[in-house]
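Have a look at this fold, sequence not included:
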């Protein structure tokens, strides 16, 4: 296989994993009322719509700004562009439909960057460092970032209504009804108590 063929395969593999995580966010919002997609379910305020808003801003920053291809998106507080955690929750004026539409628009922009640039193409990280980042490194970072937050969405959705899995069908989950899961949880709890008593 040629070097170009290998690069295409690597880029395609990374893109598949990124898209897989993107799709998780959309199904985690499905069928939930407005309150449930916004309510904070951790002590730090983690919520489903806020996670979507955050990954939208992250994609715009990494695939847009770094490569000189800006796109309008929520500012990332960690980049110093917004108040702390502003990108991790949606205001009452930011609707579900708008937030999802922004995400889809930004990921289309990201996909164009991925398609048009080689993996060794570089962009500049804004700020004092002005560090060069390759598209390969940005893709790896964004796969990790998006999958990490998709995991947060998994837990938050389970806390809301018990829905689990990478797909709405429960894909990648052990088969079992609610009685089986209650028994499984009780077993894990029992072992945790036994281990802590050693």
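Noted; the coordinates are in hand. Bear in mind that the values here come from a model prediction, so they are computed numbers and not experimental data. Residues are numbered from 1 along each chain as shown.

C-alpha only now, for contacts and for neighbours.
Will do.

OK, contacts around the residue positioned nearest the centre of the chain?
The residue lying closest to the centre of the chain (Cα atoms, centre = their mean) is residue 146, at 3.0 Å. Going by Cα atoms under 8 Å, 6 or more residues apart in numbering, residue 146 touches 18, 21, 22, 55.

where exactly do the helices run in the chain?
Assigned by DSSP state H, the helices in the chain fall at 3-29, 34-38, 48-59, 96-116, 135-161, 178-196.

Quick one: those as CSV, columns for distance to residue 124 too.
Shown next, in CSV, are the helices of the chain (distance: least, Cα to Cα, whole Å):
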stretch, distance to residue 124
helix 3-29, 20
helix 34-38, 34
helix 48-59, 15
helix 96-116, 14
helix 135-161, 11
helix 178-196, 47
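
for these, which one sits closest to residue 86?
Among those, helix 48-59 comes nearest to residue 86, with 8.7 Å by Cα to Cα.

ok, and what's touching that closest one?
Residues outside helix 48-59 that contact it (Cα under 8 Å, 6+ apart): 25, 28-29, 37-39, 73-76, 87-90, 96, 99-100, 102-103, 106-107, 110, 142, 145-146, 149, 153, 156-157.

Between helix 96-116 and that helix, find me the angle.
Helix 48-59 and helix 96-116 are oriented at 30 degrees to each other (axes from the mean of the first three to the mean of the last three Cα atoms, to 10 degrees).

Centre of the chain to helix 48-59, how far?
7 Å (Cα atoms, centre = their mean, to the nearest Å).

Residue 89 reaches residue 39, doesn't it?
No: if you go by Cα atoms under 8 Å, residue 89 and residue 39 don't touch, sitting 9.1 Å apart.

Comparison target below:
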């Protein structure tokens, strides 16, 4: 049986990774948090905006607790993907504030419902779920995007998620070792 401990554990991890996501914006200018850093346009502020919709939707309508602000419709193909980037009219402050409001709504759902509370995700092949399923799904989604954000941030200014015991020299030595190994395989002599 899934118990309260599992719910609290997953919720705690979600709270931590949310803060990490917002922290990836710290110290960067407006252009750098918005600019496309991959061929598909992935960018830091867009990841935060996307996770806002993710939390608002999954911890809202799935459990009959609609989010109090307008959301893009999940079944409207004309808006699909627009949650992955910020327009010039959307500010960093507005997007981060919206993400924090989505947290509050999600946290209320998580706190008030039992871990085995039923929900319904109409776009999933097996739409009948429990709060546990959604906690795992949103935590997985948030961690996936936190990994993207780690790489994007490292590309922008070299900032890395670290345990605080490794400096630039450590990473330079590590990178050189990885490069040597790759070259040895690419050009064996």
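Looks like it came in fine. Since the model is a prediction, treat every value here as computed from it, not as a measurement.

After superposition, what's the TM-score here?
Here the superposed chains carry a TM-score of 0.90, computed using TM-score structural alignment, normalised by the length of the second structure; 186 aligned residues with a Cα RMSD of 2.0 Å.

Need the residues touching each of residue 89 and residue 39 of the first structure.
Applying Cα under 8 Å, 6+ apart, one finds that residue 89 of the first structure and residue 39 are jointly contacted by 46, 47.

Tell me which of those two has more neighbours.
The neighbour comparison of residue 89 of the first structure against residue 39 (other Cα atoms under 10 Å) goes to residue 89, with 22 against 17.

what lines up against that one once you look at the second structure?
Matched to the second structure by TM-score structural alignment, residue 89 of the first structure sits across from residue 85.

can you check residue 30 of the first structure too?
Applying TM-score structural alignment, one finds that residue 30 of the first structure aligns to residue 26 in the second structure.

Quick check: the counterpart of residue 53 of the second structure in the first structure vs residue 159 of the first structure, distance?
Aligned counterpart of residue 53 of the second structure in the first structure: residue 57 (TM-score structural alignment). According to Cα to Cα, to the nearest Å, residue 57 of the first structure and residue 159 of the first structure sit 25 Å apart.

So which of those two has more stuff around it?
Higher neighbour count among residue 57 of the first structure and residue 159: residue 57, with 23 against 13, using other Cα under 10 Å.

Not counting residues beside it along the chain, what's closest to residue 61 of the second structure?
Nearest non-adjacent residue to residue 61 of the second structure, counting by Cα to Cα, 6 or more residues apart in numbering: residue 67, 6.9 Å away.

and that neighbour, what does it touch?
56, 57, 60, 61, 102, 105.

Count the residues that sit near residue 19 of the second structure.
A total of 12 residues lie near residue 19 of the second structure under the criterion other Cα under 10 Å.

What's residue 15 of the second structure aligned with over in the first structure?
Residue 15 of the second structure maps onto residue 19 in the first structure, by TM-score structural alignment.

returning to what we had before: most neighbours of all the contacts of residue 146 of the first structure, which one?
Counting neighbours by other Cα under 10 Å, residue 55 comes out on top of the contacts of residue 146 of the first structure with 26 neighbours.

Could you measure from that one over to residue 11 of the first structure?
Per Cα to Cα, residue 55 of the first structure is found 20 Å from residue 11 of the first structure.

Over to residue 79 of the first structure?
Per Cα to Cα, residue 79 of the first structure is found 26 Å from residue 11 of the first structure.

Settle it for me: which of these two has more neighbours?
residue 11 (19 against 11).

That one contacts residue 119, correct?
Yes: if you go by Cα under 8 Å, residue 11 of the first structure and residue 119 touch, sitting 7.0 Å apart.

circling back: hmm, which of the contacts of residue 146 of the first structure are common to the second structure?
Contacts conserved in the second structure for those, counting by both residues aligned by TM-score structural alignment, their matches' Cα atoms under 8 Å: 18, 21, 22, 55.

Specify which member of those is nearest to residue 195 of the first structure.
When those are ranked by distance to residue 195 of the first structure (Cα to Cα), residue 21 comes first, at 34.5 Å.

I'd like to know how far the closest residue to the closest one other than its chain neighbours sits from residue 95 of the first structure.
Computed as Cα to Cα, 6+ apart, the closest residue to residue 21 of the first structure that is not its neighbour in sequence is residue 147, at 5.3 Å. Residue 147 of the first structure is 24 Å from residue 95 of the first structure, where distance means Cα to Cα.
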